[in-house]
Every structure is written in structure tokens, then in C-alpha cells.
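Peer 1: Curious how this folds, go ahead:
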Amino acid sequence: MIERRESSLHELATVLDYIRWGASRFNEAGLWFGHGTDNAWDEAVLLVMHSLHLPLESKPEVLQARLTMEERREVMAILERRADERLPAAYLTHEAHFCGMSFYVDERVLVPRSPIGELIRGGFEPWLKVEPLAILDLCCGSGCIGIACAEAFPDARVDLSDIDAGAVEVAQININRHHLNEQVRAVQSDLFAGLHGCSYELIVCNPPYVDARDLAEMPAEFRAEPEIALGSGDDGLDFTRRLLREAADHLQPDGLLVCEVGNSWEALERAFPEVPFMWPEFEDGGHGVFVISREELLAYRQYWEPGTGDQGQG
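Peer 2: This next block holds a predicted model:
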């Protein structure tokens, strides 16, 4: 492998050479994409340009620029790590984008990719009936959802909450990065346990929701993400059941809960067939996000109790 790498370093000279080589290497390795790009070529472009400290929108002439030997080794190293370790590219660059904003990420948090970003850009219309003064990003991970909400609603106080101390540390890095310490805070909390006395007009949650079967069958790139942020019981709804039971107590009148459950949306509908969950449609792709008002949470509270519904254990 070392001899092959050294030979490639002398044979490959330009930026385009390394993009082409990286894409071929990724296809050969059978990598899985979905953490920012959806194909081997774009992934190679992302990693090569990052390694060279060049913007993705660089002029086409850059592709023919020759690399120094030091640059070649650095580019080759990051491409080989992507192929050999099956890490999402964002963990190698420590950067991901969400709602047009840049966020620091590492292995302590999921790579941002939620379709909730489209709802943020639309101000959660038509479901949000009040101007939010307080917003909670529950299971915040990197904090990308809550920080994007802070940008969309500059007069709102925003809490970022996660059960994992490492995720809270990453969220604080991103609060600092976007200079939002006066508006946004990061709190370690298991659901609402660490948020005593707090109530919100808007709670947005991208919780763990992957069911046991999907978790076991995930490609290596997804298994590189923290399991605590992915798996949630046999049907993926253990956390969501707890959230549905408790959320109304932390919402103001006319408050709104927005929650992503991904592929577990069918299990949620089977578990609570009496509840008219609203499922927004996304122009940019994505699915499995429901919205429900505080008043609806209260009206259907009997169904949230353990033992109700066809799968009501939680």
C-alpha cells in the first residue's frame, strides 16, 4: 500500500488528478454517501479543496494547478482516510453546512442534514401561530437547528439541549463561532430534566429515531456517528413517546412541537392511529417530520400514556 501511494504521488500532479483519483478510489472502496454529498466525485472535490484550503467555487483554472509534494501527501492522506476508515467527510474536515451556515462537527455529534432546515427558512409557516420568544432545540447535537432558529428569530431566546456532554461541548463551539452567546445557551439535559421552569413557544427536536433493524443494517459511515443519537428502541420511538408525554408541559399556549422521526413515521402512525399528526412536504427532499400544537398534545394526552396504542410501551 505504501509503495502504491508513493508511486501515485509522483504520477498525479494537478488538482484535477487528485479529484479523479479520489473518486475512483471511493468507487473502488464501495463508499456510502449522504453526509453532504451524494456521489464519489463531489466527495472527492470537497476533500481535495478542503485540504488545499481553497473554496469549492474556485475558478476552473485551479483544476490544472500543480501541487507541491507536501500538498500531494496531505491530499492523498485525507482521501485514503475517507476510503479506509469510512468516516463521513464532515468528520475529516470538521465542517458541515446547514441552512446556509457553517458548523463545526466531530464524532461527538451527528452530521447536520435534517429537512427541518426547510421549515426554519419558511418560519415554520403556516403551523407556528405566535412569534416565538423562547425556542428549544432538543437533542441538539451540533446545535445547528437551534442556531439556525436564532438567526431566523433574532428576538427569541434559544436553548440548545442534549443528554450527552460531548454534544453540548460541540454546540457551545458553534454558539461561539456564530457569536450568539447573548441569545443562545447550551444545556446538558435528559429531555426536560435539566430545563426546570422553562417553557417555549417552539420546541424543535431531531431525536434518536432509528429502529433496531435499520440500526443494525446501516452502512459504516452512519455507524461512525454516535449511536446514542441514532437508535431508540425496537421501533425507533422510545424517545419520541417520552417527548409526546412531556412536551405540552413545556410549551406556551399556541406553542408548537416540531419533531423528526424519519423512517419511523409509519411506526408512529401505527402506534397512535387516533392522532392527526401533520406531516409537512419538503421541496428540497426529506420526510418524516411531524408538527403538533400544544393544544393537540393536551387533547390527545390519554394516548401518550404507556400501554395505550398498539405499541404504546416507552
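
Peer 1: going forward, measure contacts between C-alpha atoms and count neighbours the same way
Peer 2: Fine.

Peer 1: For the stretch 151-300 of the chain, which segments count as helices?
Peer 2: 165-177, 212-217, 220-223, 238-246, 265-271, 294-299 (DSSP state H, counting those that start in this stretch).

Peer 1: Among those helices, which comes closest to Leu92?
Peer 2: Comparison of the helices of the stretch 151-300 of the chain against Leu92 by CA to CA identifies helix 220-223 as nearest, at 12.0 Å.

Peer 1: Need the residues that contact the closest one.
Peer 2: Trp32, Phe33, Arg86, Leu87, Pro88, Leu215 (CA atoms under 8 Å, 6 or more residues apart in numbering).

Peer 1: again, 6 Å this time
Peer 2: For helix 220-223, the external contacting residues (CA atoms under 6 Å, 6 or more residues apart in numbering) are Arg86, Leu87, Pro88.

Peer 1: Now do the closest residue to Ala224 other than its chain neighbours: how many residues are near it, please.
Peer 2: Excluding the flanking residues, the one nearest Ala224 by CA to CA, 6 or more residues apart in numbering is Leu87, at 6.2 Å. Residues contacting Leu87 under the criterion other CA atoms under 10 Å number 21.

Peer 1: Alongside the first, I'd like the structure of this one:
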Amino acid sequence: MTDSRLRTLRDHIRWAVSRFHASELFFGHGTDNAWDEARQLVLGALHLPWEIADSYLDCRLEDDERTYLQGLLKQRIEDRIPTAYLLGEAWFCGMPFVVDERVLIPRSPIAELIGQQFEPWLPHTPARILDLCTGSGCIGIACAVAFPEAEVVLGDISFEALEVASENIHRHNLEDRVYGVQGDGFSGLPKQRFDLIVSNPPYVDAEDFADMPAEYQHEPALGLACGDDGLDLVRRMLAEAADHLTERGILIVEVGNSQVHVEELYPEVDFTWLEFEQGGHGVFLLAAAQCREHQALFRQHVLG
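Peer 2: Predicted coordinates for the structure are as follows:
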């Protein structure tokens, strides 16, 4: 990339916005427009806060800073690598998390529920919480901060994802009550019960997965696609959830665009589909009693 006239932070942000538009980049990993994406990448690469005073944007960069930053911008444009992977960090619930291509980039609307301590849905303060399909651990770790007395288990089938989650547990000094468990679904958690099970599992159906922008190709497919209708794992989770919830526990699962498949598959089940002021959709809630009531039906769809 030509760099002779790019000297200041403002120069680089302006240049990036123009090139992002011209290259038709996709924004879906923390920002939704070229300006915010450019600002996040430029400021983040130089370890500067998002809230930096506007006057600082006219500061000139050192040669090594320009070289480093322009290399990242080139990767974002030419290779379509998401900004969070380039920076090695993403924010969720106002907290920083280590991320790389072993895990999905945090972006779940469940963050809004955590910020509200799941009110009014949780009947009591949870003593044990499970974040199933944890990836980076962001949901479970944010829950641990929201409920400072709770024990939190981070479950995932991927050893590599759990390595990242372990880094984030350490980063937030939560080793005393947050830990990871490897297993496929509930397989690593025999006879364990939880007051709150929350999950952002792979749920992208085959059609949507084939149409995803290039940026998503850098994320682990294991965390995105899950069968023709996206519900291969969700079916098993529903069939087993009653065995892992306490008497008044609740299950919250994100299924995104596969909401339509859930509703078609289980017309008899009165799912509570949660609404979000900050955007997002396709997150359902079931109480433990509902999981028990419909467990036979849920199991039929796994066996059948």
C-alpha cells in the first residue's frame, strides 16, 4: 500500500474507511460500519483507547508504527481477516478477551442479558452456571463477574478453544471459581446440575454457511455450522438439559437465524424468545420444568 502521505492517526483512519468501502469488506465482528472498524483497528493496533480525544488524531506516527499499522490494514483488506484476530483481542460485556482463530469472535446478544443479571428470568441468584460451547469463555466469564459468588463451568468440545478460555480465566483472575471441561455437549459433565445453563452453540444451517462472507472463513467451522438445519447439537442439548438443570434452573440458547427451524421442529413447545434493546434475535429460554415436560419429545428428535 502507498504510505507516503499517511502520517497521522486521522490519515490512516480516513484512508482505511475509503479502502474498506472500495473493497466491500463485511462488518459483523464487533462493528457494523467502515468508520468504526477503521477506528477500532487503527487505535487498537497502537494501544490507544477508543475514547481518545479528537486532538490526538492529528498526532504523527513513528516509522515503525506506520509500518506495523499498514501491514494490519493490508491483511484486513486483502485477506479479509477480522479486526479482532488482527489485534488478538475482542470486547464483550465491557471486558477484554483474548481471541484468535481457535475461537469465534464474541458478538452474542446474550451480553445484554448478562448485564441485566438475566432479570426477570432467573428465579434466584445462581450458585452454579454452565457456559456450554464456551469458545473464548466470554459468556461464562462475564457471568462470573455478574454473579461474584457463583461457580462457573466452561464446556467445549475443542481443546484448542479451552486453551483460549483458560487464558481469559487467568486474565480476569477467576481461577478460584471458573474452570473448563472438555466434552461433546454434556458428555464431560455427568450428573452435574446447574441453576443457569447458557449456550451460544454452532447453529448456522448449511445454506447460510455456504453464503457467509469471507471474513467468517477465518473462524473455526466447528463453532459455526452444525448440520443441514443448524440444530444437530441443539437437539442433543434439549434432550439432555433436564438432567443438568436444578429444580428451578433455566436454559438459554442462541440459535440465530435457525429460530425458524426450532419453531418448525418443536411446534408443541412454548419457547420464550427473548427480545433485545441493543439488537439481536434467535435466543430462546426454557425453564427446567419445561425441559422435563418435553424431554420425551426432545429425545425422539435425537433418536428419530
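
Peer 1: Superposing both, give me the TM-score.
Peer 2: Once superposed, chain against chain, the TM-score is 0.97 (TM-score structural alignment, normalised by the length of structure 2); 304 aligned residues with a CA RMSD of 1.2 Å.

Peer 1: residue closest to the middle of structure 1?
Peer 2: Against the mean C-alpha coordinate of structure 1, by CA atoms, centre = their mean, the closest residue is Pro112 at 2.7 Å.

Peer 1: Aligned to it, what sits in structure 2?
Peer 2: With TM-score structural alignment as the criterion, the equivalent of Pro112 of structure 1 in structure 2 is Pro106.

Peer 1: Quick check: the aligned residue for Ala16 of structure 2 in structure 1?
Peer 2: Ala16 of structure 2 maps onto Gly22 in structure 1, by TM-score structural alignment.

Peer 1: for its match, what are its contacts?
Peer 2: By CA under 6 Å, 6+ apart, the contact list for Gly22 of structure 1 reads Ala44, Leu79.

Peer 1: Give me the three-state assignment for the residue nearest to the centre of structure 1.
Peer 2: coil (DSSP: H, G, I helix; E, B strand; the rest coil).

Peer 1: if I look at it, how far off is Arg72 of structure 1?
Peer 2: 29 Å (CA to CA, to the nearest Å).

Peer 1: if I pick Pro109 of structure 2, what's in contact with it?
Peer 2: The contact partners of Pro109 of structure 2, by CA under 6 Å, 6+ apart, come to Gly280.

Peer 1: Give the burial count for Leu251 of structure 2, as a bare number.
Peer 2: Neighbours around Leu251 of structure 2, by other CA under 10 Å: 25.

Peer 1: Strands of structure 2, start to end?
Peer 2: In structure 2, the segments counted as strands under DSSP state E are 89-92, 95-98, 128-132, 151-156, 178-182, 194-199, 245-254, 272-273, 283-287.

Peer 1: Starting from Ser114 of structure 1, give me the distance back to the aligned partner of Leu162 of structure 2 in structure 1.
Peer 2: In structure 1, the residue paired with Leu162 of structure 2 is Val168, using TM-score structural alignment. Distance of Val168 of structure 1 to Ser114 of structure 1, given as CA to CA: 18 Å.

Peer 1: same thing with Ser293 of structure 1?
Peer 2: On the measure of CA to CA, Ser293 of structure 1 and Ser114 of structure 1 end up 21 Å apart.

Peer 1: Asp249 of structure 1 now?
Peer 2: In terms of CA to CA, Asp249 of structure 1 sits 26 Å off from Ser114 of structure 1.

Peer 1: Between these two, point out the one with more neighbours.
Peer 2: Taking neighbours as other CA under 10 Å, Asp249 of structure 1 and Ser114 compare with Ser114 leading, 18 against 15.

Peer 1: before we move on, the earlier item: for the match of Leu162 of structure 2, grab the count of nearby residues.
Peer 2: 26.

Peer 1: repeat for Leu297 of structure 2
Peer 2: 16.

Peer 1: if we can go back for a sec, kindly present the strands of structure 2 as TSV, with separate columns for distance to Cys226 of structure 2.
Peer 2: Formatted as TSV, those follow (distance: least, CA to CA, whole Å):
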stretch	distance to Cys226 of structure 2
strand 89-92	24
strand 95-98	25
strand 128-132	15
strand 151-156	14
strand 178-182	18
strand 194-199	14
strand 245-254	13
strand 272-273	21
strand 283-287	17
